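Trainee: I'd like to go over a predicted model; first the sequence, then the structure.
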Amino acid sequence: MPGEPHQLILQYALEWFNATNLPSLSYVPSIVQLHWIAPTYGVCKINTDGSRNCVSGLISAGGLLRDNYGAWIKGFSVNLGVGSVLEAELWGIFWGLHLAWESGFRDVEVESDSSVAVALLSSSTISTHPLFSLIRCCKLKVQDGWSCSVKHIFREQNVAADVLASMSSEFGTGVQYFTEVPTFLASCLAEDAIGVTRSRVVCA
């Protein structure tokens, strides 16, 4: 037995890490211009987002349905109690799918700025995952006899859903549906419809 086994283990771990990792590359930050992209004719686009209050731990979600002109169809917001951001993102996708289905759409595209939520819906999930039931419900809705895709986008392309999710705390508990455009969302929708771009810093 070595005199200091923890030092030996640490040394081996560092050697393995250095041997299996590629040399670090220098990434140069650059600015790209992003905007909301309308769906093709006949397709309903669902944008969703989740929000969490860091102080209270309360989570909420919001989303909206739009056509190929960027015109408002319907929207929703929902207060969900205490939870995680990922939970809020998944509930947003669930309620967005539910609203689109109940509204009679059968060709839909879902967009979320949560890469983790999108990845969970496109891969197999172990039954011990803490959000397994919610993930499974979302997957069942995606596969429920219609043309449905789920895609990750950046926050700069998802501003309207982000605003709805953030404003959810202003409304009552449970799910709130909006048939008319909320006044606080009008300018954002107009900007999306004409393709106004928003800046994002990325590393190339």
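Mentor: Here it is on my side, so go on. Numbers count the residues shown, from 1 in each chain.

Trainee: all contacts plus neighbour counts: C-alpha atoms, from now on.
Mentor: OK.

Trainee: tell me how many other residues surround W95.
Mentor: Residues within reach of W95, counting by other C-alpha atoms under 10 Å, total 23.

Trainee: so where do the strands sit in this structure?
Mentor: Ranges of strands in the chain, per DSSP state E, are 29-34, 44-52, 58-66, 72-82, 107-112, 147-152, 174-178, 198-203.

Trainee: format those as TSV; extra columns: distance to C138 and mean neighbour count.
Mentor: Shown next, in TSV, are the strands of the chain (distance: least, C-alpha to C-alpha, whole Å; neighbours: other C-alpha atoms under 10 Å):
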stretch	distance to C138	mean neighbour count
strand 29-34	27	12
strand 44-52	13	29
strand 58-66	14	28
strand 72-82	16	21
strand 107-112	11	22
strand 147-152	10	16
strand 174-178	17	14
strand 198-203	29	12
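
Trainee: would you list every one of the helices in this structure?
Mentor: Taking DSSP state H, the helices of the chain run over residues 5-20, 85-102, 115-121, 132-142, 159-167, 186-193.

Trainee: Y177 is nearest to which of those?
Mentor: Closest approach to Y177 among those (C-alpha to C-alpha): helix 85-102, 8.8 Å.

Trainee: for comparison:
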Amino acid sequence: MEGASFVPHEILKRAKALAKGDHPSKAITLIGWQPPPPGFVRLNTYGSVLGNPGQTSAGGVLRDSNGNWIRGFSHNSGITNLLVAELWGLRDRLLLARDLKIRKLIFEIDAKSIVDLLKSKSIGNTDSHPYSALINDCRYLILSFEVASLHHAYWESNFCADLLA
């Protein structure tokens, strides 16, 4: 793990515990949609595919800090793969948020691969990716907001966007 300290006796202790069958207790995480802070809008997007590649759609919702519905959306993305459906859905929703003059945006997507692609350190590191144009469009749109943050969301907290897709 990056940033974790290397403590040999702790590693040995953990390895012995695992060998005995002593597994650490699982943490319980409550999952649900949370409103954004005052002055922010939360954007949840979701992509769906029937087959891979297959018929795709994308949907999402913009809500304010009181949980009020600003805009919902859904569209057919044609026949492609899930990664492309997720990227197109996000790109279109970022354009919508920008057109609605939203300045402070928190957006959540349950596709961890999209979060990882967009959060990678160097903008140039995806130039050889087959969908680099879509990835870079999303990155540049994100920069057009006064404040924007991208987060991975569990499917359970993204249920409304899932229904729209």
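Mentor: That came through, no problem. Just so we're clear, the structure is a prediction, and the values are computed from it rather than from any experiment.

Trainee: residue in structure 1 matching L117 of structure 2?
Mentor: With TM-score structural alignment as the criterion, L117 of structure 2 lines up with L120 in structure 1.

Trainee: ugh, typo on my part, it should be R71 of structure 2
Mentor: Residue pairing (TM-score structural alignment): R71 of structure 2 is matched to K74 of structure 1.

Trainee: correct me, but that match touches D67?
Mentor: No. Using C-alpha atoms under 8 Å, K74 of structure 1 is not in contact with D67, being 10.2 Å away.

Trainee: now A153 of structure 2. Nearest residue, chain neighbours left out?
Mentor: Computed as C-alpha to C-alpha, 6 or more residues apart in numbering, the closest residue to A153 of structure 2 that is not its neighbour in sequence is D110, at 4.6 Å.

Trainee: what count of nearby residues applies to the one you found?
Mentor: D110 of structure 2 has 23 nearby residues by other C-alpha under 10 Å.

Trainee: what's it in contact with, if anything?
Mentor: Contact analysis of D110 of structure 2 by C-alpha atoms under 8 Å, 6 or more residues apart in numbering lists 45-46, 152-155, 158.

Trainee: list just the nearest of the residues you listed to K26 of structure 2.
Mentor: For the contacts of D110 of structure 2, the residue nearest K26 of structure 2 by C-alpha to C-alpha is Y154; the value is 17.3 Å.

Trainee: list the contacts for the spatially most central residue of structure 2?
Mentor: Centroid-nearest residue in structure 2, with C-alpha atoms, centre = their mean: I109, separated by 2.6 Å. Counting by C-alpha under 8 Å, 6+ apart, I109 of structure 2 touches 44-46, 115, 150-153, 158.

Trainee: let's have the residues you listed in JSON lines, adding distance to L134 of structure 2.
Mentor: Listed next are the contacts of I109 of structure 2 as JSON lines, based on distance: C-alpha to C-alpha, whole Å:
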{"residue": "N44", "distance to L134 of structure 2": "18"}
{"residue": "T45", "distance to L134 of structure 2": "16"}
{"residue": "Y46", "distance to L134 of structure 2": "16"}
{"residue": "V115", "distance to L134 of structure 2": "13"}
{"residue": "L150", "distance to L134 of structure 2": "16"}
{"residue": "H151", "distance to L134 of structure 2": "18"}
{"residue": "H152", "distance to L134 of structure 2": "19"}
{"residue": "A153", "distance to L134 of structure 2": "21"}
{"residue": "N158", "distance to L134 of structure 2": "22"}
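
Trainee: I'm done for today, thanks for sticking with me.
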